[in-house]
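>>> Could you work out the structure for the sequence below:
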Amino acid sequence: AKLECKSNLEAELELYKQHNQKLTAELDGKSRDIDTQNARYNRSLKKMQKLQSTIKKKQILDAEQHEAVLGDIKVSLLTVRYC
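Purely as a prediction, here's the structure:
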C-alpha cells in the first residue's frame, strides 16, 4: 500500500512538473509577445514625436515667413502712399 501511495504521489508530482513546464512556456511566449508589442509601440511613439516636432518646426517657419511677407506688404503700402 505504501509503494502504491508513493508511486501515485510520484505520478502526481510528474504531472505537476509537466503542467508547470507548460505554464512556464506559455508565460515565456506571452512575455515575448508583450516585449514585441512594446518595441513596436515605442518605435511608433518615436516616429509620432519626430513627426510632431517636424510639424511644429514647419509651423514656426511658416509663421516667420508670414510675418516677413506682412512686413514686405506694409513697406510696399507705405511706399505707395508716399509716392
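
>>> hey, let's count contacts and neighbours off CA atoms from now on
Will do.

>>> count of neighbours near Leu27?
12 (other C-alpha atoms under 10 Å).

>>> helix or strand for it, which one?
Using DSSP states H and E, Leu27 sits in helix 2-81.

>>> Now do that helix: which elements does it pack against?
Here helix 2-81 touches no other helix or strand, going by 3 or more C-alpha pairs under 8 Å, 6 or more residues apart in numbering; DSSP states H and E.

>>> next one: that helix to chain centre, how far?
In terms of C-alpha atoms, centre = their mean, to the nearest Å, the centre of helix 2-81 is set 1 Å apart from its chain centre.

>>> State the distance from Glu14 to Gly71.
With distances taken as C-alpha to C-alpha, to the nearest Å, Glu14 is found 85 Å from Gly71.

>>> Could you also give me the structure for this second sequence? I'd like to compare it with the first:
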Amino acid sequence: MVKIRLTRGGAKKRPFYHIIVTDQRNKRDGRSIERLGYYNPIATPTEKRVELDTERVKHWISNGAQLTDKVRVLFKEASAQASA
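All right, here's what the predicted structure looks like:
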C-alpha cells in the first residue's frame, strides 16, 4: 500500500521532516516515490512551519494512497493556510 508519511532529516535535537509518498514496506528514511513538502516542528515565527503541495496530495489520495495521522493534521493545516 502507498502511504504519505514523514521522513526525518536535520541534525541531532533539531528535527526536520520531509513529507513523502512511499510504499509502506520501505524504511522510514528509505526510498520514496515523490517528495510533497516539508514540516519544521521548531520553526521560528519568521519561518514556514509546513509547506505542502496540496494538489499532489489530493492526486495521491484519489489514487489510493493513505495519510498517516500526523500528515493528516499537517494537510489540514496547509489547506487552511492556502485558503486564507
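
>>> Overlay the chains and give the TM-score.
The TM-score (TM-score structural alignment, normalised by the length of structure 1) is 0.20; 18 aligned residues with a C-alpha RMSD of 1.6 Å.

>>> What segments of structure 2 are helices?
With helices called from DSSP state H, structure 2 shows them at 54-62, 69-83.

>>> and of the ones you listed, who's closest to Ile4 of structure 2?
With distances scored as C-alpha to C-alpha, the stretch of these nearest to Ile4 of structure 2 is helix 69-83 (7.1 Å).

>>> Buried residues, that closest one. List them.
By neighbour count on 16 or more other C-alpha atoms under 10 Å, the buried set for helix 69-83 of structure 2 is 71, 74-75, 78.

>>> Could you tell me the angle between the direction of it and that of helix 54-62?
Angle, helix 69-83 of structure 2 to helix 54-62, by axes from the mean of the first three to the mean of the last three C-alpha atoms, to 10 degrees: 140 degrees.

>>> can you list contacts of helix 69-83 of structure 2?
Helix 69-83 of structure 2 has contacts (C-alpha atoms under 8 Å, 6 or more residues apart in numbering) with 4-6, 19, 39, 50-52, 54.

>>> Adding distance to Trp60 of structure 2 as columns, could you present the buried residues of helix 69-83 of structure 2 in TSV?
Below are those laid out as TSV (distance: C-alpha to C-alpha, whole Å):
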residue	distance to Trp60 of structure 2
Val71	13
Leu74	16
Phe75	13
Ala78	16
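
>>> for those, which one is nearest His59 of structure 2?
Of those, the one sitting nearest to His59 of structure 2 (C-alpha to C-alpha) turns out to be Phe75, at 13.1 Å.

>>> how much space is there between the closest one and Gly9 of structure 2?
Phe75 of structure 2 sits 19 Å away from Gly9 of structure 2, going by C-alpha to C-alpha.
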